[in-house]
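Student: Just the structure for this:
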Amino acid sequence: MPRDVVRTLVAGSGLLSLVLFAGISLGQEAPNANPPADANKGPKGRMITIRGSIDSGLKNRVINATRTAVREGAEIIVFDIQAGKSDFGASLDLANAISELGGKVRRTVAFVSKPVTGHGALVALACDEIVMAPDAKLGDVFGDLPVDARPIEEKAYADFGRLKGHGTWIPLGMVNKDIRLVEVKTPQGKRFMPSDKLDEFKKGVQVLDSTVIKEAGQRLLLDADQARSYGLARGTAGSRKEVATMYGLPESTAAEDILYVEAVRPILVKLEGAFTGRLHQYLLRRLKQASSEGSDLLFVQIDSTSGEVAAADGIAHALKSWPGRTVAWVPKQAIGVATYTIFGCDELIIAPDAEIGGFEISKASKEEYQALADSAVDMSKGGKYPEAFVRGFVDPNVSVFEVRNKANPNLISYKTAGELENPVVANEWDKARRGPLKEAGISLTMNGKTALSVDVAAGEASTRDELKSLFDISGTIPTLQPGWVDALVDGLTSVGGTVLLLFIGLTCLYIEFQMPGFGIGGLVATICFVLFFWSRFLSNQAGSLEVTMFLLGLILIAVELFVIPGFGITGFAGILLLFGSLLLASQSFIAPSNDEESWEMLTNLSIILGVIFLFAGAAVASARYLPAFPYLRHMVLAPPEQVEENDAEASYYGEEESGAASQYDHLLNQTGVAMSTLRPAGRMELDNEYFDVVAQGEFVDAGTPVKVVEVYQNRIVVRPSNGA
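Tutor: The predicted structure is shown next:
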């Protein structure tokens, strides 16, 4: 084959292969094969807009957004400053917060996109670098206001100027109108100073030229060119996109940021007092109510120092599964198991002097602590909590360290001792020189200021107004109030409600056992015990076990009374089951595991025993006095000593009370034989006929001769005939 033909075929096949490869590559949609142009380009960054007057609310929102950016790994944070007249205190706090980012990010940048003439200038000076829009201006802090700068204000501007390499006099000229500033050119470069210091300066340094840049009586207001000329600004940029390009950030960084998603329908629920099963069930009802009302932001106000781990775990998981955004707010304290609940929320807002932590479980093993810590970490995923501190709060056996990235020492994070034992982690991070932030064997507790400094808390708010300002919420935040069910449950589970339900229930149950059939006593007893177990069920204290024990106890007692002769093990077992069911239904645990639960169990025992003593007294009184009442004497068994008295009274009342004559009147004073044990009801044989009868005074064994002593409508009352 000719060489030219071969060369042509090779070239053609190569070109065809290239075209096919290009076509296949263009046709594929695999993200790894054709990543977006913006992906993985340059350092990770974030732009945060500071718009409007800087007050405590805006300050907090910006600080929270900054913390979020740091947690998400931002290396460069750009603050788009569009602030007007601002509060000095809030501006100074924000400037300090931005300045302290030096140990956590690579660089902070102030983008002055619009004229900034208030204390927003202080925020710009706190950044590592300043970039200005061509038509922007910076300075003249007080404008036309007839005020003079206070020493504290002058000091703040001078300090941040020195700290960020801008010098003292340019920043000071923005707030002090009395000084006259000059620009001095020397062989070594430019210097800025008050004009009254120029002569002294010339004595030691060669001055090439000097120019007045600010006259006394006015404050310094710099445009973009002046700021660059004076070394205050690094450069100019006409848009956020240009700023992103200037620092090698992805274009997506320039998108308009949202400090917080607007809460269309915020709502607040309070979790106060001990964390118990009752509080857990209360929260479930409130979460359902919040969802039905269309709320999308739930503030959970926590104020607690005690509780049960199981209840806290249930509350935390309920909050985690709620479809909207959840924010834990701790204005005072969340001590003990309440701390665990925080990690079920998306983020924590805390007052500076509030306290969280102190999570401890009596007699818990290391494995139990570790399991709870694993659960807390799993819940906190997607939230704004450093994992090391989540473990540190829940597991006292964990130690937590501050670490610095070896490749970028400005990046700070937090790791547990266990994590640092991993060679991969150890090769990436170095422990800070100071000791552990939390030592093993000590329960972790911290105040709000510390929680904010280590990124456990996302924001600061001591009052509801500050909370509203933090989330830019206008109007009020509705509070979920307890409903009638909650009020009823609280009343029924209180000491007074418990005593009343049990006393009435047991007394009516005793009366029912003294009557044939199902009467008013059984109805009232049923209502009392249904209310008792229902309220405990809604309090997460009772379940199927307690109800089963109670019903089985009643059955065993009934069998003992009406089937088995005497009173033995069956009746005793029934009483124990009744007692045990009432006790277990009064608490959320079976056996106490700590002093608090032991005290609770002792209190419940005292209440139940007290009710039993009251019931015993009521039972004796009912047996003695109820048969004396004309109507009740026909329904309640009388003791033997009252039989003659009752018979005489029955003769006195005669037809007048009993009404129409009974079809069994002819049996009166007749003698038959008990065909079954009368407990007190049973059957009697008389003249080869069988009758349903009730024994009076005492139980009667089968085969005993009995005499009919009273007939009341369809009720036949007998007693042993004693040979008569």
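
Student: From now on I want contacts and neighbour counts done on CA atoms only, so please keep to that.
Tutor: Noted.

Student: contacting residues around the residue lying closest to Pro705 once chain neighbours are set aside?
Tutor: Once its chain neighbours are removed from consideration, Pro705 has its nearest residue in Val673; the separation is 4.4 Å (CA to CA, 6 or more residues apart in numbering). For Val673, the contact set (CA atoms under 8 Å, 6 or more residues apart in numbering) comprises Met684, Glu685, Leu686, Ala702, Gly703, Thr704, Pro705, Val706.

Student: any idea which of those residues is closest to Ala351?
Tutor: Each of the contacts of Val673 was checked against Ala351 using CA to CA; the closest is Ala702, at 77.7 Å.

Student: From Glu710, how far off is the closest one?
Tutor: Between Ala702 and Glu710 the computed distance is 20 Å (CA to CA, to the nearest Å).

Student: Pro423: neighbouring residues, count only.
Tutor: When counting by other CA atoms under 10 Å, one arrives at 10 neighbours for Pro423.

Student: So Asp395 is in contact with Ala373, correct?
Tutor: Yes: between Asp395 and Ala373 there is a contact at 5.9 Å, judged by CA atoms under 8 Å.

Student: Which helix or which strand is home to Glu466?
Tutor: Using DSSP states H and E, Glu466 maps to helix 464-470.

Student: what packs against that helix?
Tutor: helix 56-71 (3 or more CA pairs under 8 Å, 6 or more residues apart in numbering; DSSP states H and E).

Student: Could I get the full set of helices for the stretch 151-300 of the chain?
Tutor: With DSSP state H, counting those that start in this stretch, the ranges of helices along the stretch 151-300 of the chain come out as 151-163, 169-173, 198-202, 224-229, 240-246, 277-292.

Student: Could you also give me the structure for this next sequence, so I can compare it with the first?
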Amino acid sequence: MDSVPHSASSAARQTVIEASRFRRWLCLLCVLVGFALIPAACVRPLKAQTAAEVTDADAFSDSSTTEDLPVGYVVDIPLPIVGDRDAIVAGQLEAIRSGTEGTRPTVILNFGAETGDGTGSSGRGSQFERCLALARDLIDWVPHARLVAFVPKNVEGHAVLPILACEELIIASDATLGAAAIDEPADDWIMTSYQNVSAKRGLLPTAIVRTMLDPEAVAIRVQIQDSATPETVGKEKATQLRSTGAIESEDSLWDGGGLASYTGEQLSRYQWALGNASSLLDAAKVAKINTSLRSVSQLPRDWKPVQVTLAGELSNVRVNQIIRGLTEQVEDGCNLILIRLRGAKADMIQATRLAEFLESEITKDVYRLVSIEAATQGPVGVVLAAADEVVMVGNATIGPDVEAVGNGSPESIHRTINELATGGVRPVPLLAAICSPEILVKEFVHQDTGERAIFTDWQIEQQAGADRWLEKRTVAGGKDIDLDLAVRYRLIDSVDGTRQSAFGRLGLEQEPPELKLSWIDAGVQLLASQTWLPRLLMMIGFFALMAELSAPGIGVGGFLSAFCFVGFFWLEGLNGNVEALEVVLFIFGLVALGLELFVIPGFGIFGIGGLLMLLVSIVLASQTFVLPTNSAQLSQVAVNLFWVACLALGGMVGLLLMHRRLENSPLLRWVTLEPPTPEMLEDRDGIEATRRLENLLGQNGITTTRLNPSGKAQFGNSVVSVVGTGNLIGEGIPVTVVEVRGPLILVEEVEA
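Tutor: A predicted model of the protein is given here:
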């Protein structure tokens, strides 16, 4: 190839070289900088949780709005009564007696307590021996407590016997009580036992009790002359009174032909029941006691409490900090955990993790009180499944988050809550409705027993004999849970004007201390809350990587880029966005780009594939889902891509305006080769070296390394540093010297 005169082409060639080099760097910089800023659109901020940042509109104070009524207790009696359930109830009553020495408290015995799925047995299948033992224990309790039986739904079988041993009865108006001998015919021993219990307590007339045991028995209500109140008698007694003419009027209550069951409305009308109520809250009102009923575990004792305020977003790092902090507190002797819900938000995964911890072996001996103090929406409500007591404060509400997405299918939500609510009292249907606005809760009535229960559509499909349940109405779903419904099915236990009311029932005189973060956790949370930091680290990492690629060996640029990349994924991992997939894609993307730059010349499949893997890795690391599954997630992807385009355009404009300054800056001056200064050319040794290099002008040689764009080439026996003027040139490619600019030798690939 003919040599190119230095005087005529120097300026033009320099312009071409700089333009070619700048275009390559500009293309890569703009793409990578744009990718680096993608998380700006989708990383969710993590607000530090401190007591000072939570507005406490109902701060603990000495003023109280609690009703000036006697304190009452509740003891749940799940049906049927089998095994050691009678002994468990007796033990709870003994604990109440010990904790209320010198008083005679009111104890509501909740027959048919919910099992967590919104249903409860009618008592059929209860063992007579266990029921008789419990009835005798209750009779012995007359001096120590006022026992009130609460029957929210139908009760039959021998579970009727301990109800007869109570001092008073409160029953739902549509519930029934009776059919005591439905499981086995009543022999003389059974009949005598029922009559003795009934006679000692006098809750129901003996004639009424007999109709529940003997299908041939009848019950007649008669008004006897000179008697102020009517009597309920059997067939023989009625016949005797008629023969003497003592009956003024009579009303048949049961004509025989089967085992009798009486509705709550009937029992209340004839004043055998204190009143009608369908929930514990209403039952407390009927019993004229404080509506915030205490359980056995709420008896005043030497509490060592701690409270956790949940407000804002509950990220993975925040949940980890809560779990670590509470674990340390329990190990130090904490026996009371107060969870304050103040508008907290959480996805299903984080809410489930927190709930699982609260009901784990670590906290099994700890009393867990959840206080709902502000509008609570979405999966964060599943923590109620792990609570021993749930209090609604003031005008707070609880319900689904209608704007939430990605919390799972109804089936997965139900399975998760079923695992959490095992052995608990919180209703699974209502917990499921809180987690997803798409889940509806409906009330059903059993065609055979008349039992009422609530189910979701998914639950009713799983029920044995689902065709026997008749749908009545939709009671919850897509909006805040009705307060009466929540109390009736024990999603919440009580409604209080202030938190002081709940604390007072526990015997606390001051507000528990807030769970404090260690200085390490506080520092980590501060870093994780800086949404701009991951983007900055990624941008610096790519700049440092490109600088490292321009110089041989591993230097400051390589170390800095590795540090920034690790920092990016660590911060996103703290926010729960990073799994193995994102890291693997990122590493393979860098490897593919390395192959494209150092092994395979040109810009082909490895370069494009590497950039795509980097893009996918960074996008996945900045969001909680992998593939969009609904319109909201698709919109989020569209917004992210829009920001990518805007940020890439901004990076390109900035690079066009600043590339001259960047090349001359102390930090980036070493990225590219620069021509010698006049002072350098005045040096004698430099001038002699330049003259020797000018002899290479027009000579042909072979590259010994890849020109990217700088590298090495051999001319004769000499190996010198050269710079390519066009595309990247691979190793072993023939080249020719087209210009010598001081120590800078410019070459072009020899065309075949």
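
Student: Just give the TM-score of the two.
Tutor: Both chains were compared after superposition, and using TM-score structural alignment, normalised by the length of the first structure their TM-score is 0.56; 516 aligned residues with a CA RMSD of 5.5 Å.

Student: before we move on, back to that, keep only those of the contacts of Val673 of the first structure that are in strands.
Tutor: Met684, Glu685, Leu686, Pro705, Val706 (DSSP state E).

Student: What number of residues are in the vicinity of whatever residue of the second structure lines up with Asn688 of the first structure?
Tutor: With TM-score structural alignment defining the correspondence, Asn688 of the first structure maps onto Asn717 in the second structure. Using other CA under 10 Å as the criterion, Asn717 of the second structure is surrounded by 6 other residues.

Student: post-alignment, the top helix by length along the second structure versus the first structure, mean distance?
Tutor: If each helix of the second structure is counted by residues according to DSSP state H, the longest one is helix 631-664. Between helix 631-664 of the second structure and its aligned partner residues in the first structure, the average distance after superposition works out to 4.2 Å, using mean CA distance after the TM-score superposition for the first structure.

Student: Cys334 of the second structure versus the equivalent of Glu355 of the first structure over in the second structure, what's the distance?
Tutor: With TM-score structural alignment as the criterion, Glu355 of the first structure lines up with Thr397 in the second structure. Here the distance between Thr397 of the second structure and Cys334 of the second structure works out to 29 Å (CA to CA).

Student: What segments of the stretch 51-200 of the second structure are helices?
Tutor: According to DSSP H, counting those that start in this stretch, the helices that the stretch 51-200 of the second structure contains are 85-99, 128-139, 160-164, 188-201.

Student: Determine which stretch of those helices is the most buried.
Tutor: Between those, helix 160-164 has the highest mean count of neighbours, a mean of 26, where neighbours are mean count of other CA atoms under 10 Å.

Student: Run the chain-centre distance for that helix.
Tutor: A distance of 42 Å separates the centroid of the chain from that of helix 160-164 of the second structure, by CA atoms, centre = their mean, to the nearest Å.

Student: what range in the second structure does stretch 194-211 of the first structure sit on?
Tutor: Using TM-score structural alignment, there is no partner range for stretch 194-211 of the first structure in the second structure.

Student: neighbours around Phe629 of the first structure, how many?
Tutor: Phe629 of the first structure is flanked by 12 other residues according to other CA under 10 Å.

Student: quick one: contacts for the closest residue in space to Asp395 of the first structure that isn't next to it in sequence?
Tutor: Taking CA to CA, 6+ apart, and ignoring the residues beside it in sequence, Asp395 of the first structure has Tyr369 as its nearest neighbour in space, at 5.2 Å. Contacts of Tyr369 of the first structure were listed using CA under 8 Å, 6+ apart, and they are Val394, Asp395, Pro396.

Student: Filter those down to just the ones in helices.
Tutor: Members of the contacts of Tyr369 of the first structure lying in helices (criterion: DSSP H): Val394.

Student: got the contacts of Tyr369 of the first structure as JSON lines, with neighbour count and distance to Glu72 of the first structure columns?
Tutor: Compiled in JSON lines, the contacts of Tyr369 of the first structure are given as follows (neighbours: other CA atoms under 10 Å; distance: CA to CA, whole Å):
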{"residue": "Val394", "neighbour count": "29", "distance to Glu72 of the first structure": "23"}
{"residue": "Asp395", "neighbour count": "27", "distance to Glu72 of the first structure": "25"}
{"residue": "Pro396", "neighbour count": "23", "distance to Glu72 of the first structure": "27"}
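
Student: I'd like the contacts of Tyr369 of the first structure laid out as TSV, including distance to Ile442 of the first structure.
Tutor: Compiled in TSV, those are given as follows (distance: CA to CA, whole Å):
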residue	distance to Ile442 of the first structure
Val394	11
Asp395	9
Pro396	5
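
Student: for the contacts of Tyr369 of the first structure, which one is nearest Lys59 of the first structure?
Tutor: Looking across these and measuring by CA to CA, the closest to Lys59 of the first structure is Val394, at 31.2 Å.

Student: Contacts only, for the nearest residue to the closest one once chain neighbours are set aside.
Tutor: Closest residue to Val394 of the first structure in three dimensions, ignoring its sequence neighbours and counting by CA to CA, 6+ apart: Ala373, at 5.4 Å. Applying CA under 8 Å, 6+ apart, one finds that Ala373 of the first structure lies in contact with Val390, Arg391, Val394, Asp395.

Student: Okay, strands next: where are they in the stretch 1-150 of the second structure?
Tutor: Under the criterion DSSP state E, counting those that start in this stretch, the stretch 1-150 of the second structure carries strands at the ranges 72-77, 106-111, 146-151.

Student: How about residues contacting the last one?
Tutor: Spelled out, that is strand 146-151 of the second structure. For strand 146-151 of the second structure, the surrounding residues in contact (CA under 8 Å, 6+ apart) are 104-112, 138, 163, 166-172, 175, 280, 283.

Student: okay, the angle between it and strand 72-77?
Tutor: Regarding strand 146-151 of the second structure and strand 72-77, their directions subtend 50 degrees when assessed with axes from the mean of the first three to the mean of the last three CA atoms, to 10 degrees.

Student: quick one on the thing from earlier: return a PyMOL selection command for the buried portion of the contacts of Val673 of the first structure.
Tutor: With 16 or more other CA atoms under 10 Å as the burial test, the buried ones among the contacts of Val673 of the first structure are selected in PyMOL as follows:
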select buried, resi 684+685+686+704+705+706
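
Student: Just give me the match in the second structure for Arg505 of the first structure.
Tutor: I think there's a mix-up here, since residue 505 of the first structure is Gly and not Arg. By TM-score structural alignment, Gly505 of the first structure lines up with Gly541.

Student: Check the gap between that match and Val31 of the second structure for me.
Tutor: When distances are taken as CA to CA, Gly541 of the second structure and Val31 of the second structure turn out to be 14 Å apart.
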